[in-house]
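Visitor: For reference, the sequence and a predicted model appear below.
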Amino acid sequence: MPTLTIGSLAELEAHTGQELGVSGYHTITQAQIDQFAAATLDFQWIHTDAARAETESPFKATIAHGYLTVSLLPYLWQQIVAIENLKMQVNYEIENLRFNQAVTVNSAVRLRAKMLSVANLRGIAKTRIEVTLEIENVKKPAYTGVVTFLYHFQEA
């Protein structure tokens, strides 16, 4: 259940500069990694060959694709904030995305989000949100970056 509900451009603007919250943890399984490999045709052994990863990888286990961890953004974001009264939401941009730490199989990750800015583009909210994907019991985050969403609210 999201910890914050927002229903208008004005409500978004009121959260500028604030941490919005943290999602729950999601455990990344080998089955999820294998499904992502099949969907993206990226079968690099570091992701899909557990036996080889155990002996040859510096991580001693398979790791999630970086883009798999990025693809979890919408799922984890919706655990933090419920945006209501929308016609449409558009993923617009990702800035300064930096992968800092590999996510090994069976690790749990969660998203931390902070509203950096909200711009009113003729009634469309352009939000820039600082995101950090944290790995349970690991100091370094999996990634950091800034995502931009466009929110088209219903007419009042």
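Guide: Received, thanks.

Visitor: okay, CA-based contacts and neighbour counts for the rest of this
Guide: Fine.

Visitor: what about the helices in the chain?
Guide: Across the chain, reading from the start of the chain, the helices by DSSP state H fall at 9-13, 30-40, 45-48, 50-56, 66-71, 73-80.

Visitor: List the buried residues of the last one.
Guide: Read that as helix 73-80. Burial within helix 73-80, assessed by neighbour count using 16 or more other C-alpha atoms under 10 Å, is assigned to 73, 76-77, 79-80.

Visitor: Can I get these in a markdown table including distance to residue 88?
Guide: As requested, the buried residues of helix 73-80 are exported to a markdown table (distance: C-alpha to C-alpha, whole Å):
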| residue | distance to residue 88 |
| --- | --- |
| 73 | 17 |
| 76 | 18 |
| 77 | 16 |
| 79 | 18 |
| 80 | 18 |
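
Visitor: From the residues you listed, pick the one nearest residue 7.
Guide: Distance from residue 7 was checked for each of these by C-alpha to C-alpha. The minimum falls on residue 80, at 14.2 Å.

Visitor: most tightly surrounded among the helices of the chain?
Guide: Among the helices of the chain, helix 45-48 has the highest mean neighbour count (mean count of other C-alpha atoms under 10 Å), at a mean of 20.

Visitor: want to compare, so here's the second one:
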Amino acid sequence: MTKMISKAEFLNSVGTVYGPGEWFKVDQDRINKFAEATDDFQFIHVDPERAAKETPFGTTIAHGFLTLSLLAGLVPKIRPNVENTQMGINYGIDKLRFLQPVKVDSEIRVTAKVISLDEKRPGQYLTKTEVTVEIKGEDKPALIVEWLGMTFLGD
């Protein structure tokens, strides 16, 4: 169960690191479904035989944007909920770097660090969080992103 924090704890969370989360396996079925959803059927993602022969990876790799999209499910598992939250929305991305491909059947996990938190309007807080996606057994992360989210808090 996700931890609940007070508004005061939320407002004082800059610099706080959450995670790492649990390991999450990225299998070929998930990669294929993402290819179908995005119409991105490049062979490096969906053709294991050809990817093994024609790429330096030796196998298929997850789409970078698949790895990024998994943050929507992985980050909420490590970040606490804030009391009286009415809703939270994606606000954007300030910086994104894909540093290493995620090979099929790799396991990834996330760590999140709150970089900044600003009240834009009464009860509306823009949070910038640096999220790192680690690949099990690898030295370099898959990606690092500065993710923006808007949290709407009630009284």
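Guide: Perfect, I can see it now. All values reported here derive from a predicted model rather than from experimental measurement.

Visitor: TM-score of the superposed pair?
Guide: Put the two chains on top of each other and the TM-score (TM-score structural alignment, normalised by the length of structure 2) is 0.94; 153 aligned residues with a C-alpha RMSD of 1.2 Å.

Visitor: Aligned against structure 2, show me the partner of residue 25 of structure 1.
Guide: Using TM-score structural alignment, the equivalent of residue 25 of structure 1 in structure 2 is residue 23.

Visitor: Now which residue in structure 2 aligns to residue 151 of structure 1?
Guide: Under the alignment defined by TM-score structural alignment, residue 151 of structure 1 corresponds to residue 151 in structure 2.

Visitor: who touches the residue lying closest to the match of residue 25 of structure 1 once chain neighbours are set aside in this structure?
Guide: Residue nearest to residue 23 of structure 2 in three dimensions, not counting chain neighbours: residue 109, with 4.9 Å by C-alpha to C-alpha, 6 or more residues apart in numbering. Residue 109 of structure 2 makes contact with 20-24, 74, 133-136 under the criterion C-alpha atoms under 8 Å, 6 or more residues apart in numbering.

Visitor: Aligned to residue 109 of structure 2, what sits in structure 1?
Guide: With TM-score structural alignment as the criterion, the equivalent of residue 109 of structure 2 in structure 1 is residue 110.

Visitor: sorry, back to before: quick one: the match of residue 25 of structure 1 and residue 107 touch, right?
Guide: Yes - the pair residue 23 of structure 2 / residue 107 is scored as a contact, 5.6 Å apart, by C-alpha atoms under 8 Å.

Visitor: who touches both of these two?
Guide: Here residue 23 of structure 2 and residue 107 share the contacting residues residue 136, scored by C-alpha under 8 Å, 6+ apart.

Visitor: And stretch 36-53 of structure 2, end to end?
Guide: Between the start and the finish of stretch 36-53 of structure 2 there is a gap of 23 Å, counting by C-alpha to C-alpha, to the nearest Å.

Visitor: Just tell me the aligned range of it in structure 1.
Guide: Stretch 36-53 of structure 2 lines up with residues 38-55 of structure 1 when matched by TM-score structural alignment.

Visitor: How far off centre is that stretch?
Guide: In terms of C-alpha atoms, centre = their mean, to the nearest Å, the gap separating the centre of stretch 38-55 of structure 1 from the centre of its chain is 22 Å.

Visitor: Which parts of structure 2 are strands?
Guide: Taking DSSP state E, the strands of structure 2 run over residues 4-5, 17-18, 24-26, 81-82, 85-98, 106-121, 124-135, 143-153.

Visitor: Deepest-packed of those strands, please.
Guide: With neighbours defined by mean count of other C-alpha under 10 Å, none of the strands of structure 2 is more surrounded on average than strand 124-135, at a mean of 22.
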